[in-house]
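A.B. asks: Sequence first, predicted model second:
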Amino acid sequence: MTKRVLVVEDNELNLKLFCDLLRAHGYETEPVRDGREAFDRARAFNPDLVVMDISLPHVSGLDLIRTFKADAELKAVPIMAVTAYAAKGDEESIRAAGAEAYVSKPISVARFVSAVAALADPA
């Protein structure tokens, strides 16, 4: 069965890159450009994994992670945070919000795909 990945990313180039990479590795993707739509789209799409940008306009990726983890239907869905912010303490605050994984931008394609597989297809 094809795994489903919701990709929340406001940068059009990154959104296309992430979705193209995921599709090339056999995942079905649902791109979300506006974080304000992420929660409703996730409930409709029923993803196996969420790839979440942290720096979004209008709403914080950290707040979205907390919202997902507080929801009965979505709390078990793993979240992989992707961010350009790599300051000391950022990974800890991202994981404290509820993300199961953290990948910094610019991404390493191999690391990105490996992290997705570990979360979406646990052995």
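C.D. replies: Yes, it's here. The structure displayed is predicted, hence computed values, not measured ones.
A.B. asks: all contacts plus neighbour counts: C-alpha atoms, from now on.
C.D. replies: Fine.
A.B. asks: list the contacts for the residue nearest to the spatial centre of the chain?
C.D. replies: Taking Cα atoms, centre = their mean, the centroid of the chain lies closest to residue 51, which sits 1.3 Å from it. The neighbours of residue 51, taking Cα atoms under 8 Å, 6 or more residues apart in numbering as the test, are 5, 6, 7, 8, 79, 80, 81, 82.
A.B. asks: A further structure is provided below for comparison with the first:
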Amino acid sequence: MKTTGSKKKILILDKNSRMLSVIDDIMYYGNFDVHLTYDPNAIYDKAKVIHPDLIILDYLLLDMDCALVCQDFKDDEQLRQVPIIVVTAFKSKKAELESYKCDALFVKPLDMELLASRMEYLMAS
């Protein structure tokens, strides 16, 4: 995935370093400005400061309901257009976009080429 102009900003929630391999792969597929937070309670405030082009949440890491976190972003005038990707290990627990109120949902293990393609599409929209 190639980007033109300024680097796209990606904000990733990774409380327990479970997404580090994904972050490495994201950096391999494109030249991004990756911002990482380990605190689920701080992701909204961090997004307000950095104005990301994409947000990636690891569902297992959230101490609160993932749908509520996504809804906070969608309810915010400044952040509602920022696409959100949820990554989950749950294959059977309502793995639907509507359940999480996100723009894309990926079940682990991740197909990085598919994830990269979806990231590119969401950031171009």
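C.D. replies: Done, it's in. What you see is a predicted model, and the numbers here were worked out from it, not measured in a lab.
A.B. asks: TM-score, when you put one on top of the other?
C.D. replies: TM-score for the superposed chains, counting by TM-score structural alignment, normalised by the length of the first structure: 0.85, backed by 119 aligned residues with a Cα RMSD of 1.7 Å.
A.B. asks: hmm, back to that, from the contacts of residue 51 of the first structure, which ones fall inside strands?
C.D. replies: 5, 6, 7, 8, 79, 80, 81, 82 (DSSP state E).
A.B. asks: I'd like these as JSON lines, with distance to residue 15 of the first structure appended.
C.D. replies: Supplementary listing: those in JSON lines, determined by distance: Cα to Cα, whole Å:
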{"residue": "5", "distance to residue 15 of the first structure": "12"}
{"residue": "6", "distance to residue 15 of the first structure": "11"}
{"residue": "7", "distance to residue 15 of the first structure": "7"}
{"residue": "8", "distance to residue 15 of the first structure": "8"}
{"residue": "79", "distance to residue 15 of the first structure": "16"}
{"residue": "80", "distance to residue 15 of the first structure": "14"}
{"residue": "81", "distance to residue 15 of the first structure": "13"}
{"residue": "82", "distance to residue 15 of the first structure": "11"}
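A.B. asks: who wins for most neighbours among the residues you listed?
C.D. replies: Most neighbours among these, by other Cα atoms under 10 Å: residue 8, with 31 neighbours.
A.B. asks: my guess is that one contacts residue 36, does it?
C.D. replies: No - using Cα atoms under 8 Å, residue 8 of the first structure is not in contact with residue 36; the gap is 9.9 Å.
A.B. asks: of all the contacts of residue 51 of the first structure, which comes closest to residue 55 of the first structure?
C.D. replies: Minimum distance to residue 55 of the first structure across the contacts of residue 51 of the first structure is 8.9 Å, recorded for residue 82 (Cα to Cα).
A.B. asks: Let me see the contact set for the closest one.
C.D. replies: Residue 82 of the first structure sits next to 51, 52, 53, 54, 102, 103, 104, 105 when contact means Cα under 8 Å, 6+ apart.
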